[in-house]
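J.: got a structure for you, letters missing:
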């Protein structure tokens, strides 16, 4: 459940429109915030304020995560930070479409993805 909440919070933070100029600079963040948001460090100063706020809200929970959860969080945030704007929009659209699929079908798809990832890891 905690992972699902973390993943959802991360998606929400990253799914904000890019319309407002960002006033908060990377150098003004606390060391703890910088640790949690490290994958976004190169882009931070150019992010819209709304997205910065969302990410800072997610970063509040970072210290509570286990080492494994922190690694997963940073990995996902890093992957997101490397996407082009077009790829991010495609990911948002997929997420919106997936959200409309009935819960039972979503569970089946998640299970299939887990099994595929396990096969690739072997």
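T.: Nice, thanks for sending it over. Only a predicted model underlies this, so the values are computations on that prediction, with no experimental measurement involved.
J.: contacts and neighbour counts: CA atoms only from here.
T.: Fine.
J.: can you tell me the closest non-neighbouring residue to residue 38?
T.: residue 74 (7.7 Å; CA to CA, 6 or more residues apart in numbering).
J.: I figured the one you found was touching residue 36, is that so?
T.: Yes. Using CA atoms under 8 Å, residue 74 makes contact with residue 36 at a distance of 7.2 Å.
J.: more neighbours: which of those two?
T.: Ranked by neighbour count (other CA atoms under 10 Å), residue 74 and residue 36 place residue 36 first, with 21 against 18.
J.: so the more buried one touches residue 59, yeah?
T.: Yes. Under the criterion of CA under 8 Å, residue 36 makes contact with residue 59 at 5.6 Å.
J.: what about the helices in the protein?
T.: Along the chain, the stretches classed as helices by DSSP state H are 2-14, 31-36, 49-59, 67-81, 85-99, 103-121.
J.: so which of the ones you listed comes closest to residue 43?
T.: helix 67-81 (7.8 Å; CA to CA).
J.: now the helices of the chain as JSON lines including distance to residue 43?
T.: Listed next are these as JSON lines, based on distance: least, CA to CA, whole Å:
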{"stretch": "helix 2-14", "distance to residue 43": "13"}
{"stretch": "helix 31-36", "distance to residue 43": "12"}
{"stretch": "helix 49-59", "distance to residue 43": "10"}
{"stretch": "helix 67-81", "distance to residue 43": "8"}
{"stretch": "helix 85-99", "distance to residue 43": "12"}
{"stretch": "helix 103-121", "distance to residue 43": "29"}
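J.: can you tell me which of those helices is packed in deepest?
T.: helix 49-59 (a mean of 19; mean count of other CA atoms under 10 Å).
J.: for it, name the packing helices and strands.
T.: Applying 3 or more CA pairs under 8 Å, 6 or more residues apart in numbering; DSSP states H and E, one finds that helix 49-59 contacts helix 2-14, helix 31-36.
J.: comparison target below:
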């Protein structure tokens, strides 16, 4: 019948959402002894892990047990086999199964039914290959060792190597070598005048004959021509 795969899919969905919780002093949800005989027969593979399940996980498994009488004998055996496999899964495997369930919910019921029929039509060897491919990869010890090595196969070292001392460089005859912080000047370069010496103007001679010691203005020479006396500059 067409509803059989849907019932089995519901069983898988319920198994995906069943998560283990830490053991507390007071068990959450109904205990194994509080279940009915029919519920204990349906959920027999979960007897050992039942005290570790939280209340939400127990409710989902009880909903699976409620649909258990409607299944055929072969479907009941298949569901209990998946229960036993779920108890052997690691937390990472359960997280991967939960992720696959979230991805499967994106398809419509008709699409899921068609995919289920296509899966049942596959040979056993291809089913095993798909099951192995769906398992999360296990990190081997060699992978950890590879991460500790460089790309060239040499182990990593956190010690910084001491830099090699640089060989002294030969100084050319035309270069004056100065101490650190100073610059070097080529002997062949032409000396340049300071910035305050304008081109075409002679250098000011600061002697008493040329500079007035009171006003500090030039008395004669080319510089004195541009200086006006105070009397000439004041308005009359």
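T.: Good, I have the coordinates. Keep in mind that this is a model prediction, so the values were computed, not measured.
J.: need the TM-score from the superposition.
T.: Here the TM-score for the pair of chains, by TM-score structural alignment, normalised by the length of the first structure, is 0.77; 121 aligned residues with a CA RMSD of 3.0 Å.
J.: rewinding a little: can you tell me how far the residue nearest to residue 38 of the first structure is from residue 6 of the first structure?
T.: Counting by CA to CA, to the nearest Å, the separation of residue 74 of the first structure from residue 6 of the first structure is 12 Å.
J.: now do residue 103 of the first structure
T.: Taking CA to CA, one finds residue 103 of the first structure at 18 Å from residue 6 of the first structure.
J.: picking up where we left off before, which one of the helices and strands packed on helix 49-59 of the first structure lies nearest to residue 21 of the first structure?
T.: So among these, helix 2-14 is nearest, using CA to CA, at 15.5 Å.
J.: which strands or helices does that closest one pack on?
T.: helix 49-59, helix 67-81.
J.: at 6 Å instead, please
T.: helix 49-59 (3 or more CA pairs under 6 Å, 6 or more residues apart in numbering; DSSP states H and E).
J.: mean shift of stretch 4-12 of the second structure relative to the first structure?
T.: Per the superposition on the first structure, stretch 4-12 of the second structure and its aligned residues are separated by 2.4 Å on average (mean CA distance after the TM-score superposition for the first structure).
J.: what does that stretch contact?
T.: residue 64 (CA atoms under 6 Å, 6 or more residues apart in numbering).
J.: read off where that stretch ends up in the first structure.
T.: The aligned range for stretch 4-12 of the second structure in the first structure is 3-11, by TM-score structural alignment.
J.: report the distance from that stretch to the chain centre.
T.: On the basis of CA atoms, centre = their mean, to the nearest Å, the separation between the geometric centre of stretch 3-11 of the first structure and that of its chain is 7 Å.
J.: ok, now stretch 113-122 of the first structure?
T.: 21 Å.
J.: how much space between the residue mapped onto residue 77 of the second structure from the first structure and residue 81 of the first structure?
T.: Matched to the first structure by TM-score structural alignment, residue 77 of the second structure sits across from residue 71. Using CA to CA, one obtains 15 Å as the distance from residue 71 of the first structure to residue 81 of the first structure.
J.: repeat that for residue 46 of the first structure.
T.: With CA to CA as the criterion, residue 46 of the first structure and residue 81 of the first structure are 12 Å apart.
J.: please apply the same query to residue 93 of the first structure.
T.: For residue 93 of the first structure, the distance to residue 81 of the first structure - CA to CA - is 17 Å.
J.: got it, and residue 59 of the first structure?
T.: 15 Å.
J.: residue 109 of the first structure too?
T.: 25 Å.
J.: distance of residue 40 of the first structure from residue 94 of the first structure?
T.: As for residue 40 of the first structure, its distance to residue 94 of the first structure is 22 Å (criterion: CA to CA).
J.: ditto for residue 8 of the first structure
T.: Per CA to CA, residue 8 of the first structure is found 14 Å from residue 94 of the first structure.
J.: equivalent analysis for residue 77 of the first structure, please.
T.: Distance of residue 77 of the first structure to residue 94 of the first structure, given as CA to CA: 17 Å.
J.: same question for residue 28 of the first structure.
T.: Distance from residue 28 of the first structure to residue 94 of the first structure, by CA to CA: 34 Å.
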